[in-house]
Structure formats: C-alpha cells, structure tokens
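[1] Whatever this is, show me its structure:
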Amino acid sequence: MNTEHTTPRGTALLLAAAPIGKGRLIDAAGVLPTLAAVPPATLTRTPAGTIVELADPTDQQTVLTRIRAAAAAPGPLTVCLAGQLHLDTKQHLLHVALARATRATLRYTGLPWNWLASELKPRRPGTTTVLVDLIAAPEPWQQICANGLTLGPGIALYGRISPPPPHRRVAEPAYLKAIATTWRSGLNPPIAELHAKAASKTGQDGALFLATDAFPAAAPTRTPPRPTSAAEDPLPAILATAHAGHHDAAASLAEQWESRALHAYGPGSPQAIHWLEVRADLARIAGDPARSCELWMAAADARLALRQHPDDPAVVAPVDRAHHQWQQIPDPQRARELGPHLAALRRHVPGQRPGATQAVQRRLELLDTGAHR
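    Okay, here's the model as predicted:
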C-alpha cells in the first residue's frame, strides 16, 4: 500500500522570533538550523511532511497568515516555537514578541498567545503538538508561575519557560536544541519521552516545564495510576496523576523519587532539590498554598546552601513562587507563621520585581494588625 496517498501529509511550523536590539532575551533563531536539519517526516511524524519556517518575522499579520495556513492543513501539525513572552501595556495579554516589538508597540508588533490558541482550536483533537522554548519577562513570568500556560483542550503542549537571564545575557533555546539533536540522531520517541529527555538536560536555570497531553487524564477514580518504572522519567506521569485529581498519590510518588535521590546523591544535592521543587508545585496544583510556600522556601534555602548566587534564576524562581503562594494563603495565622521566613529570604533574594521585599513586610504588618488580605 502506498501510504503517501492514504495518510495526509504532516506539517511542521518552525517559528523563532525575538526583538532586535537591547530587548532581546533569547537567540530564538539560533535553533532553526538544527531543526531544519531534521528530516521532515520526523518533525511531522508522517511518511511525508511540509516544513514552514519563520525566522525573526516582523509583521504580525504575516505570522498569523502562516499559522492559519498551517492549522488548516488536514494532516498532523507540529509547531516548534522559540521566543520571548511579554504582556502588552493596555490589556495585559500575553504576546510572543516579534523582531520589531517594543513594550509600547507590543499589541501591533507581537503575536498574541490567544491568536495562536484560537487558530489551533478548530483542529481535530490529538493532531496538534506544540513544542515551546520561551523566555518570559518578569510580569508574564509571575503570571505563568501562578496560572500555568495552555493552548486549550486537544492540543499537546510541551516545553520550557525560563525567567529572564541574569546580567543582560542572551539565552539560547537549549530545550528545542536538545529535542532537535535527539531527532537528528535518528531517534523519534513519543513526545512525552522526548520532552522528559530534553527537560533533564536543560532544567538547571529555574525553568518551568510544560507537559500537557492532547488527551488529559480522566476524572478521578478510586484506584490511582500505578507508579511509573525507574527506567522512565517519572515526572510526566506524576503531573498527569496530579492533574487527574489524585493529589495524595502524586505527592507520594514524588516523595518516593525524592527519597531515591537522597539515597543516591545525598541531602542538598541538585537531584534531591529537584524533587523538593516538584513537591512544591504539586502542593500548588492541589490547592494548598501554605504547603507550597513552605516547600518552595525549603528549595530556595537548599540552593543557597549550595552557594548558588542570590541572583541565580534557579534561586530567584523558588523565592518568587514561595512569595506568590504565600499571598494566596487564606488563613491569617498560617500566613503569619510563614511570613518571617519569607521576609528573610526576600531580603537576601530580592528578585527582579521592584518592591518585592517591601511588599512582604507590608503584608506582615497588616497581618499583625488583623487587617489581612
């Protein structure tokens, strides 16, 4: 049988964009040569594929037209997106900044995230995979840490989102490069496995990793999913367990893996801290901001004990997340208990948001006077 005539051609859209000049946080287009060297059939996971490449585009409508055309193609669609995220000044909506984007003109020189979601929404569920490697400016970083990032049901979204690099350094899209390197080696594992491999190689900068399958786990049942094998990366399965509502089971799995890391690498090791941070995020997903705050602070303390610099994004990120979760704690007494620890951390790790240290102190004063929240 000639499968080329029975299977729709797949499409891969390779989009890399970042502002030109001082506003550039990531060398987004630097990943395109590596991606372009991947066989089209590997990118699209079909016997034949069409590749559309956009390198540092400048025009919002041109980008939208290319996305619309790719989304309208009948076969599977893979989108590889490298760039940086900002909020526009008027509506505070998330945008991928294009080459001529500035803060003042972002609404007209950036790609709104909701445009991308809207164009992909009509596609048949399970036929769309989006892989992202993004740097988020401080405001969207806070928003994403709090609320996550999705493209809607039926769309598989995997990737890495990092805070701005320190000292005006321009980051590289290391996550997508790791994925492209795996593809170029001749391997083409399932997307979740591919993501796990890339995440394990590029998770040292305090990044968030997205792992949203096209078909999310079913509603909670009485029997939670069994633990994943030591031969597999357990994180995607643990996150799926949490998002399915099995919060105790997910936390238990993470604790088991943390125990293994403690045994293999020792207390305070980067491997053990990784699982401490996973547990902190699981507490957030479970709706327990106090526990999440407590664990994020423990992770920050552990990284500082490793002599990581207070400006290191891997240190700043857990303090930022602890701060955000502390603000969500509904019980004034619990917030008062955790506040002094957070205030001490904030004085040592002020982060990139002006006034964060003072904001903790102000809320502590309000809690002490009974005028909480």
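[2] from here on, contacts and neighbour counts on C-alpha atoms
    OK.
[3] Flag every buried residue along stretch 339-347.
    By 16 or more other C-alpha atoms under 10 Å, the buried positions in stretch 339-347 come out as 339, 342-343, 345-346.
[4] ok, which stretches of this structure are strands?
    Assigned by DSSP state E, the strands in the chain fall at 10-16, 49-55, 77-87, 94-97, 110-112, 128-136, 155-162, 208-212.
[5] Ala55: what's it in contact with?
    By C-alpha atoms under 8 Å, 6 or more residues apart in numbering, the contact set of Ala55 is 15-17, 29, 32.
[6] actually Trp183, not the one I typed
    38, 42.
[7] Could you also give me the structure for this next sequence, so I can compare it with the first?
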Amino acid sequence: MPGTVLLLAASPTGKSCLVDAASVLPILAAVAPDVLSGTDTANVVELADPLEPQAVLTRLRAAATAPGPLTVFLTGQLQLDRRQRLPHLALARTTPATVRYTGFPWHWIREELRLRTPGSTTVLVDLHADPETWQHLATQPLAVGPGTRLYGRVAPPPPRRAVASPTYMKSLATILRSGHRPPLPHLHQQALTRSWGEDPEAAHRDIVLALDPTQPAQHIPQYMQPPQDIPQYMQPAQTMQPMQPAPGPYPEPFHPAPPPVPVSVPAPASPTAPPSPCPSPPSDPHAEITAAVESGRHAEAAELAGRREREALSAHGPGADEVVHWMEVRADLAMFAGDAELSCRIWLAVADVRLAARQDPGAPGVEAAVDRAHHQWGRIDDAARARELGPALADLRLRVPGRRQGALDDVQRHLSRLQAQV
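    As a prediction, the model looks like this:
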C-alpha cells in the first residue's frame, strides 16, 4: 500500500522569525518518496511557509484520511496563544499578538491524527520555541496522540536578532538522501548526533522527543524532561540508568524491570483433575500500568505499582533492586497524575534507600533521584507542604550536590522564601 508524506516548513516573516524553516525543503525534496515514507511508493505533499491555518488543516486532514502509512516532516517554530496558553505552529503572518488567529494550533495535529490506526503514523519535528513557549513546555510537553510516533527536538530561542538553522531536520534529510532509511530510533539518533556535532552546546539545551508506541522503553523518556532554562540540577538526569539494566519488552514510560520469571504449569487442583493444557502466563504489570495511565486511571495505576512494590519487599527485603524499581515507578506515576508532593516524597525516599545501600553520592541513580526530587519540589503548590519537605531536600543536597553548582543554594533560597510566607 502506498504511503503519504507531508513536508511542512513554516515560520513568520520579519522580526518574529526564529528559524529558517523553509531552507530544509530542498534537501527533503531531493529524497526519493519511498525513502521518505519507508514504503514501496508514496505521495508527497509540500507546504512551504503557508499563510493560513485553514490551508494547513486542509492538507493535514487529507493526508490523515489517506490509506497507508503517513509520515509528517514538520519544521518551524512554536508560539503561545496569550489568551488560552496553547502552543501554535507560527505561520508566515504570525506575530506574538496575532498567534491565536494566524498560527496553527498544535492540538489540531493531535485531533486530526487520533483516529488513525496505531503505529501507522510518524511525525518528525525540528522546532524552535520562543521564550514564553519554552517555559510552557516545562509542564506541558508536546504530544501527538498515543498511537503516533513522535521523534525530533525542540530548541530554545536563538540569540536576539539571530535566525536559527533547522540542523536536526537537515541532518535527517542528508542521511535519507543516501537512499538508505535506518529504523526510526536509529535515524533519530544519527540525526541528533550530526546536528549536535555542528553545535555541541545544543546537546545540553534541546528537548529531545522520542515517543514511539512500537518501541520498548529503556529509561524515562527524554520528552518528559523540562526545558533547559530551568536550572540543570532541577531536571531529570538524561543518562540515568535503572538499577536493573536487563533489557526487555517493556512499554514506555517506565524503567525496565528485571527479566520475567519463567512460567511453569500450575499443579492440578486435585489428584483427579488434570492440569490445564493451556496455562495463562501472568500479565505484564508494566503494560497494565501503562494502559491505566493512558486512560486517566491514575489511582488504579498507583495501586498496581504499590502492590508490586509490597510483593518485592516481601520477597527480597528492603533496599533490593526490585523494590527500588517499583518505588521509582510510583514516583513517575505521581508526577503523571500531577501530584508533585507525592512524587517528591518518593524520590527523596529512593535517594535515601540508595545511599543507605552504600551507593556513591555521585552514582547516576543517586544523583537522578535527588535531581527529580528537587524538580518536583519546585512544583509543589502548597507552601506548607513544600516547607515540610525543604529541609530533607537540603540535607540530601549537602550529600549529593549533583553535576551543576548552585543546587543547594537554590533549595535554601526557595526554602527561605517559603518560610517568609508564614
């Protein structure tokens, strides 16, 4: 079945322009349609610096309703609607004051793609964000729907009066021009490596997007990381490795778990009852939790993870890798549910457990736990609760300063502000 490819490059004209989006189109257009799509044949639609949101919607809707795989290559810049605080793709006539009327709402992309067959749609993006949108992405990461692959990066605004180059998308197009299309995760990583080779500092600034329902997760996905204008020590560590690194087919967004226990045929219920010829293996708890989170059943997901933690505690004892794993899962679940206080408390407990197990304060797992506790602490709305947890975080920061200077000072300053509110 033929595929469909939509090449969309959009940026404002004039002083509002942050990125030369259209400069990538000649390189992408030089790639064979079947390589762009990853199918035997493909139809390619190109939109260069469109003027009207409805024109973009018409092309996107037509592409979304076409049979077969759909691949969208999207280059441009994001701006916030000042009234509703929703991100928009800036178009040629977009200005900060008119984005609500002249930009293309990001959630329209999600709406147009939501009815497509899961796994049949890929969106590859190279986006730059203005300062307001960059800050917004700290708590509202981009999404394109649960069944759609999303790969790419979001970059911060370039220096004043500078226009950035879409280096990620140009690198991706250059790779594809060879005629070889690596698997998407490899293509994504190669494009990142090439683009960061031109600008090494971007590796520490960019938000990396890697949402893929067809791929197993190997760690907390990078799309959950907040933008880099938030202090580095308040961000989840990008290179944190779980305590049990054995690979397995575990759905994102959770850490990999220990390898599953081999399933044995259960014993007969009575001496005369033969065993079932088709015993049912135990369900994957990670898959159950993922399904619960995706459908908004956060309490159920937390109960499932808590049950697994209690079982691991009973089987292996306090401090075991299996126990810490499920603590980390619960901390993530609290974050996804918007409970920053609970997430902070659990990450503090994880750090304490790791340190009690004589892990080095500079170990990735220890640093990551404290960084994540710090990040969540800064998002607690209740000042009294934040004051309660502040001293414990400050004590941990004395022992685990992290990779960046100033983390302890940040905790102490914020705690002082909280105490002044009493």
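[8] What number of residues are in the vicinity of whatever residue of structure 1 lines up with Gly145 of structure 2?
    Aligned counterpart of Gly145 of structure 2 in structure 1: Gly152 (TM-score structural alignment). Other residues lying near Gly152 of structure 1 total 15 when counted by other C-alpha atoms under 10 Å.
[9] quick one: Gly152 of structure 1 from Ala104 of structure 1, how far?
    28 Å (C-alpha to C-alpha, to the nearest Å).
[10] what do you get for Leu149 of structure 1?
    The value you get for Leu149 of structure 1 to Ala104 of structure 1, if C-alpha to C-alpha is used, is 24 Å.
[11] Name the residue in these two with the higher neighbour count.
    Neighbours per residue (other C-alpha under 10 Å) separate Leu149 of structure 1 from Ala104, with Leu149 holding more: 14 against 11.
[12] Excluding sequence neighbours, find me the nearest residue to the more buried one.
    Leu210 (7.7 Å; C-alpha to C-alpha, 6 or more residues apart in numbering).
[13] Of the contacts of Ala55 of structure 1, which is the most crowded?
    Ala16 (30 neighbours).
[14] What is the aligned counterpart of that one in structure 2?
    Using TM-score structural alignment, Ala16 of structure 1 pairs with Ala9 in structure 2.
[15] In this structure that match contacts Leu28, no?
    No - if you go by C-alpha atoms under 8 Å, Ala9 of structure 2 and Leu28 don't touch, sitting 10.7 Å apart.
[16] how far is stretch 108-125 of structure 2 from where the chain is centred?
    16 Å (C-alpha atoms, centre = their mean, to the nearest Å).
[17] Run through who's touching that stretch.
    57, 60-61, 64-65, 68-75, 143-154, 169, 213-214.
[18] Now it: buried residues?
    Result for stretch 108-125 of structure 2 [16+ other C-alpha under 10 Å]: buried residues 109-110, 112-114, 116, 120-125.
[19] Export the strands of structure 1 to CSV and append columns for distance to Gly370 of structure 1.
    What follows is the strands of structure 1, written out as CSV (distance: least, C-alpha to C-alpha, whole Å):
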stretch, distance to Gly370 of structure 1
strand 10-16, 50
strand 49-55, 55
strand 77-87, 34
strand 94-97, 36
strand 110-112, 41
strand 128-136, 36
strand 155-162, 37
strand 208-212, 35
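[20] between those strands, which one is nearest to Arg284 of structure 1?
    For Arg284 of structure 1, the closest of these is strand 208-212, at 13.5 Å, according to C-alpha to C-alpha.
[21] Tell me how many other residues crowd Leu134 of structure 1.
    31.
[22] ugh, typo on my part, it should be Val45 of structure 2
    Val45 of structure 2 has 15 nearby residues by other C-alpha under 10 Å.
[23] when you align them, which residue in structure 1 goes with it?
    Val45 of structure 2 maps onto Val52 in structure 1, by TM-score structural alignment.
[24] Which residue comes closest to its match once chain neighbours are left out?
    Nearest one to Val52 of structure 1, counting by C-alpha to C-alpha, 6+ apart, is Leu13 at 4.8 Å.
[25] The one you found contacts Thr78, correct?
    Yes - counting by C-alpha under 8 Å, Thr78 is a contact partner of Leu13 of structure 1 at 6.3 Å.
[26] What span of structure 1 is stretch 21-36 of structure 2 aligned with?
    By TM-score structural alignment, stretch 21-36 of structure 2 lines up with residues 28-43 in structure 1.
[27] so how far is that stretch off the chain centroid?
    21 Å.
[28] got it, and stretch 255-262 of structure 1?
    23 Å.
[29] By neighbour count, which bits of that stretch are buried? Give me those.
    255, 257-262.
[30] Tell me the one of the residues you listed nearest Ala299 of structure 1?
    For the buried residues of stretch 255-262 of structure 1, the nearest to Ala299 of structure 1 is Glu258 (12.4 Å; C-alpha to C-alpha).
[31] What's the match for Ala69 of structure 1 in structure 2?
    Using TM-score structural alignment, Ala69 of structure 1 pairs with Ala62 in structure 2.
[32] Neighbours of that match, how many?
    The burial count for Ala62 of structure 2: 13, using other C-alpha under 10 Å.
[33] swap in Ala292 of structure 2?
    17.
[34] Leaving out chain neighbours, which residue sits closest to it?
    Here the residue nearest Ala292 of structure 2, using C-alpha to C-alpha, 6+ apart, is Ala301, at 5.5 Å.
[35] The one you found belongs to a helix, doesn't it?
    Yes - per DSSP: H, G, I helix; E, B strand; the rest coil, Ala301 of structure 2 lies within a helix segment.
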